[in-house]
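Visitor: got a structure for you, letters missing:
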């Protein structure tokens, strides 16, 4: 079920209401200094520091990002790319999911050298947000049509349940919005310093092991806060998840805020709150606040957390502007106290921690029975790359087999829901015929890749094609390898593909090959994990590989693991005890 079933006018703050009916939520008053000891120089609004301390903050103060929508409709789409104000082009247009894509032919060595206007192509990446991950077939077909009509057939499923299109021209954007909004979809705040897409379990409402169905809470958070100008100028991006999935598929440990399904001592289903998770160049695991949140309290608590981020978040330096830095400095106890005292106006009861997941795979790939007796069928596109025609074929197959909805996972995979038992194998065969494996190899199932240098202006190396080649090579070389093994390929240090929490995390960089030439390659992180034993990957001194030698390296280390593992030992556990020679 989509997070909202009717089109919603974007950029209109009147629909959303703050968590407390008091003026400080839109214009924060200065609280007592006892609550925070950091210097005013961090640019925190709540401490009275409202003057912008960098160019990004100045642009946001000059004009709210949500205001760019009307300029796109009235001016830029009519006058073309050259009419776009640079502050809108490289700033505010992100508030509606639009980034200029990388100009073709610029190698990774120039990524950090060239000016933004030298990297910009005249085309855009457009990010469609899918809050909760679920789509009905009409919505899926609309995305497929937009992909073919305006995006040269491109479509990538991201690890945050979005769909990204490429080659979009500014002239086409108003019609794209009209088509999306007609079926209840949106690009509002899909990027920018905003509350971005809300992750949810793709099986919400049907999973037999589900702790609680979080779809209603996702809808309420979306309706109250997305497009509200009271929350459209945050220090940086804000990533969230609301899920009762027993497998913890929304990776709550690395979101800015996450609500995780739990059952308290009284037998009531509700949510445990985590704050301050995130990766990039300073990875941090989120912290539990230790509070039990009833389903009807989720939106208020979300509003309080995002309000704290807006008011107390660090705005001086962009690389320290994520909420994880504030949480790390304050600690969970202080964060909870300020949330309760200043934003909720009441205390939250203590609550239990989430139960640990038994399954090391969180992706929902395969065939399993739903609680209503029907089945879901999860399948694996290669590193999230599909196209408009493929999305249309998926919709046709789902409909022909009795389903009316699909879902995106946070592992760049897809699920068809509500399939009658007698139609499952026919659907599996139909998906296989178009290259979508329901029973894939470990390597296809558990390899992810970010956008990479093909389209991304921050990237240093190619990722999607490299990862696809890696999958093919490993399937041929290690056909009997069946152990869980995540391989995450990233084109730069920013970890969009979550390299630090992968079994094998690959951070793109330029390396020197045997001939002494600079070529595309990767720094290797080994043994990252979430769940019962969260931790970031181990970096072995000097452990790098060229892109060309990557299949040889992964084959070697995966084979060593398969030979040396004991019983059900995970790759991450093996890495901790393995000799360095076996990791190289």
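Guide: The structure has been received and is ready for your questions. Note that the structure is predicted; figures quoted are calculated from it, not measured.

Visitor: only C-alpha atoms for contact and neighbour calcs from this point on.
Guide: Fine.

Visitor: do I have it right that residue 457 meets residue 118?
Guide: No - under the criterion of Cα atoms under 8 Å, residue 457 is not in contact with residue 118, lying 10.0 Å apart.

Visitor: more neighbours: which of those two?
Guide: Neighbour count, other Cα atoms under 10 Å: between residue 457 and residue 118, residue 457 has more, with 23 against 13.

Visitor: what's the closest non-adjacent residue to that one?
Guide: Spatial nearest neighbour of residue 457, chain neighbours left out: residue 102 (4.8 Å); criterion: Cα to Cα, 6 or more residues apart in numbering.

Visitor: and the one you found, how many neighbours does it have?
Guide: Other residues lying near residue 102 total 25 when counted by other Cα under 10 Å.

Visitor: residue 458 versus that one, what's the distance?
Guide: 8 Å (Cα to Cα, to the nearest Å).

Visitor: what ranges do the strands span in the stretch 451-584 of the chain?
Guide: For the stretch 451-584 of the chain, the strands defined by DSSP state E, counting those that start in this stretch occupy 487-490, 504-512, 518-526, 544-546.

Visitor: which one of the ones you listed lies nearest to residue 184?
Guide: Distance to residue 184, taken as Cα to Cα, is lowest for strand 487-490 among these, at 31.8 Å.

Visitor: and the residue nearest to residue 457, what is it in contact with?
Guide: If you count contacts by Cα atoms under 8 Å, 6 or more residues apart in numbering, residue 102 has them with 119-121, 453-457.

Visitor: of those residues, which is the most crowded?
Guide: Among these, the one with the most neighbours (other Cα under 10 Å) is residue 453, at 27 neighbours.

Visitor: that one and residue 464 touch, don't they?
Guide: No - counting by Cα under 8 Å, residue 453 does not reach residue 464; the two are 9.1 Å apart.

Visitor: try this one next to it:
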């Protein structure tokens, strides 16, 4: 079977690969993954799923060197359990699902994401919403992938390049086109960028993952500063509305805030600018040391002026200077009831704690979008979702729907702000369990401290607690009020699951990463430790001060002392 015989959602464009100059001159110094990609283009693994692996099983995958890595371009990862258990990630450009797409994803979860037994907290057959507006299905068998692809293709969805060293899902404000205060509707731009890169062989093999966001809203809800490329709203010197360009943001072990390179991008030029940056990164990015291969290291090496010059050399566009930045604050979510720009309509933001929905719940969200709203389910970068275009007179009926009893627009402040990655339940890199732990933690804190925090909701907002199972930062702990990173900890003579605790992260005008104030805190001590911290914050905060701002004023030693139980001997891993 040729790639032309694949479903449309997995068809691949272009046979000539872009000849990135720098890495291919020094073949002897390429890292192992680069050698695997050079020996066999990752798109060949996509075709092989249909041609061979679905029939022969996971053993056939293991028999091809480097194939597990290449399958990431198909959106497929092996689960921690090994064997015939895979995670499949579905791209949702701009976070926008049509109602029928949401219904089909829910049905796919029910059909293909059945684990061997029910999870004690979440049950079975569920879908995870991610911080990149993707949907992840677990426990998928390799023989079921071609059928899953065909059904995704029928509703216009794909898994191609949801993972791997390529352009990942393109983020956009979930309220695009419905936000009364947005500068420009950026969804068409985000979709155009996604369409250009998805399935494009010439730009598929980059040094590492390549993350982009584009938004016309003024509240930075898609976290511009931590993307490789970010387009956020601006007004040019000539008065045109469009975007300023930021580059080189990211988290993991070497977090960096994206830098302004003094470029204004008109909406019609966005695809070309992103293409030229991908070419720049492909040619100059580090393919020798994988730990230093993310674009942020290249931006740091070149500096803003040098990067701008290299970009100008790779496009026929005349790069205009940056305009007036129009972002005014960082908004972590869109949970709650808000006005839609369309008269008489409302935006209903639903809290999906830790981003996990059963398949039937996701399908039900699609049904509600069609029955009450504008027919769209909008995924946020906070693992929540929004129903848009709800008539005011139908709000009470919508609120009475059973799904909204669990996915409520009126959650407690900790349930609203909790974010968690996959953790040891499925991920081979995680060192602690995350989803159930984060959910339990948020619900317990809502009981203990929620009422006091809720009284100050307008000033304090939700308390954003992000739990990542390892240092890869999939839950983005560095930008949270409270960032938690999985590690090992000592409890007496026992080695137990623990967390590093960071405080004071946020984005927007006062962007800054957390300060890691404590390391190796046993996870069992975490609820009481955070309750002590929140109570101290509530007692000492200044008017209008959020937790992240209060934490920045405190000496790290004091914060660490607050977190550590006073009646237990301090131990470090």
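Guide: That came through, no problem. Bear in mind the structure is a predicted one, so any value in this text is a computation, not a measurement.

Visitor: report the TM-score for the pair.
Guide: Once superposed, chain against chain, the TM-score is 0.90 (TM-score structural alignment, normalised by the length of structure 2); 535 aligned residues with a Cα RMSD of 1.8 Å.

Visitor: returning to that earlier point: turn the strands of the stretch 451-584 of structure 1 into JSON lines, including mean neighbour count.
Guide: Putting the strands of the stretch 451-584 of structure 1 into JSON lines (neighbours: other Cα atoms under 10 Å) gives the following:
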{"stretch": "strand 487-490", "mean neighbour count": "30"}
{"stretch": "strand 504-512", "mean neighbour count": "24"}
{"stretch": "strand 518-526", "mean neighbour count": "22"}
{"stretch": "strand 544-546", "mean neighbour count": "24"}
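
Visitor: out of these, which is closest to residue 191 of structure 1?
Guide: strand 487-490 (18.9 Å).

Visitor: residue in structure 1 paired with residue 392 of structure 2?
Guide: For residue 392 of structure 2, the aligned residue in structure 1 is residue 421 (criterion: TM-score structural alignment).

Visitor: was I right about that match contacting residue 377?
Guide: No - using Cα under 8 Å, residue 421 of structure 1 makes no contact with residue 377, being 10.6 Å away.

Visitor: so these two - more neighbours on which side?
Guide: residue 377 (25 against 14).

Visitor: distance of that one relative to residue 134 of structure 1?
Guide: In terms of Cα to Cα, residue 377 of structure 1 sits 14 Å off from residue 134 of structure 1.

Visitor: now swap in residue 65 of structure 1 and tell me
Guide: 27 Å.

Visitor: and for residue 337 of structure 1?
Guide: 35 Å.

Visitor: what does residue 542 of structure 1 give?
Guide: For residue 542 of structure 1, the distance to residue 134 of structure 1 - Cα to Cα - is 43 Å.

Visitor: follow-up on the earlier one: across to structure 2, which of the contacts of residue 102 of structure 1 hold up?
Guide: Among the contacts of residue 102 of structure 1, the ones still in contact in structure 2 (both residues aligned by TM-score structural alignment, their matches' Cα atoms under 8 Å) are 120, 453-457.

Visitor: restricted to helices, list those residues.
Guide: Using DSSP state H, the subset of these located in helices is empty.

Visitor: how many residues are close by the residue lying closest to residue 14 of structure 2 once chain neighbours are set aside?
Guide: Leaving out its chain neighbours, the residue that sits closest to residue 14 of structure 2 by Cα to Cα, 6+ apart is residue 201, at 5.3 Å. As a burial measure, residue 201 of structure 2 scores 19 neighbours (other Cα under 10 Å).

Visitor: circling back to that earlier point, alignment lookup: the residue nearest to residue 457 of structure 1 to structure 2.
Guide: Under the alignment (TM-score structural alignment), residue 102 of structure 1 maps onto residue 80 of structure 2.

Visitor: from residue 90 of structure 2, how far out is its match?
Guide: For residue 80 of structure 2 relative to residue 90 of structure 2 (Cα to Cα), the value is 19 Å.

Visitor: same thing with residue 73 of structure 2?
Guide: Applying Cα to Cα, the value for residue 73 of structure 2 to residue 90 of structure 2 is 11 Å.

Visitor: what do the two both touch?
Guide: Common neighbours of residue 73 of structure 2 and residue 90 (Cα under 8 Å, 6+ apart) are residue 162.

Visitor: between these two, which is the more surrounded one?
Guide: Neighbour count, other Cα under 10 Å: between residue 73 of structure 2 and residue 90, residue 73 has more, with 29 against 26.

Visitor: just the strands in the stretch 151-300 of structure 2 please.
Guide: Taking DSSP E, counting those that start in this stretch as the criterion, the stretch 151-300 of structure 2 carries its strands at 212-214, 229-235, 241-247, 259-265.

Visitor: as CSV, those with distance to residue 50 of structure 2 would be great.
Guide: Shown next, in CSV, are the strands of the stretch 151-300 of structure 2 (distance: least, Cα to Cα, whole Å):
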stretch, distance to residue 50 of structure 2
strand 212-214, 29
strand 229-235, 33
strand 241-247, 37
strand 259-265, 40
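
Visitor: what's near enough to touch residue 144 of structure 2?
Guide: For residue 144 of structure 2, the contacting residues are 54, 112, by Cα under 8 Å, 6+ apart.

Visitor: could you rerun that using 10 Å?
Guide: Applying Cα atoms under 10 Å, 6 or more residues apart in numbering to residue 144 of structure 2 gives the contacts 49-50, 54-55, 111-113.

Visitor: kindly report the same for residue 204 of structure 2.
Guide: 17-18, 41-43, 73, 161, 164-167, 197-198, 210, 278, 282.

Visitor: number of residues surrounding the counterpart of residue 271 of structure 2 in structure 1?
Guide: The alignment partner of residue 271 of structure 2 in structure 1, by TM-score structural alignment, is residue 299. Residue 299 of structure 1 has 22 neighbouring residues, counting by other Cα under 10 Å.

Visitor: do I have it right that residue 271 of structure 1 meets residue 245?
Guide: No - look at residue 271 of structure 1 against residue 245 with Cα atoms under 10 Å: they stay out of range, at 11.1 Å.

Visitor: rewinding a little: list the residues that contact the match of residue 392 of structure 2.
Guide: Residue 421 of structure 1 touches 368-369, 373-376, 401, counting by Cα under 10 Å, 6+ apart.

Visitor: and residue 337 and residue 134 of structure 1? which has more neighbours close in?
Guide: Each of residue 337 of structure 1 and residue 134 has its neighbours counted (other Cα under 10 Å); residue 134 has more, 28 against 17.

Visitor: and the aligned residue in structure 1 for residue 358 of structure 2, how far is that from residue 552 of structure 1?
Guide: In structure 1, the residue paired with residue 358 of structure 2 is residue 387, using TM-score structural alignment. Between residue 387 of structure 1 and residue 552 of structure 1 the computed distance is 30 Å (Cα to Cα).
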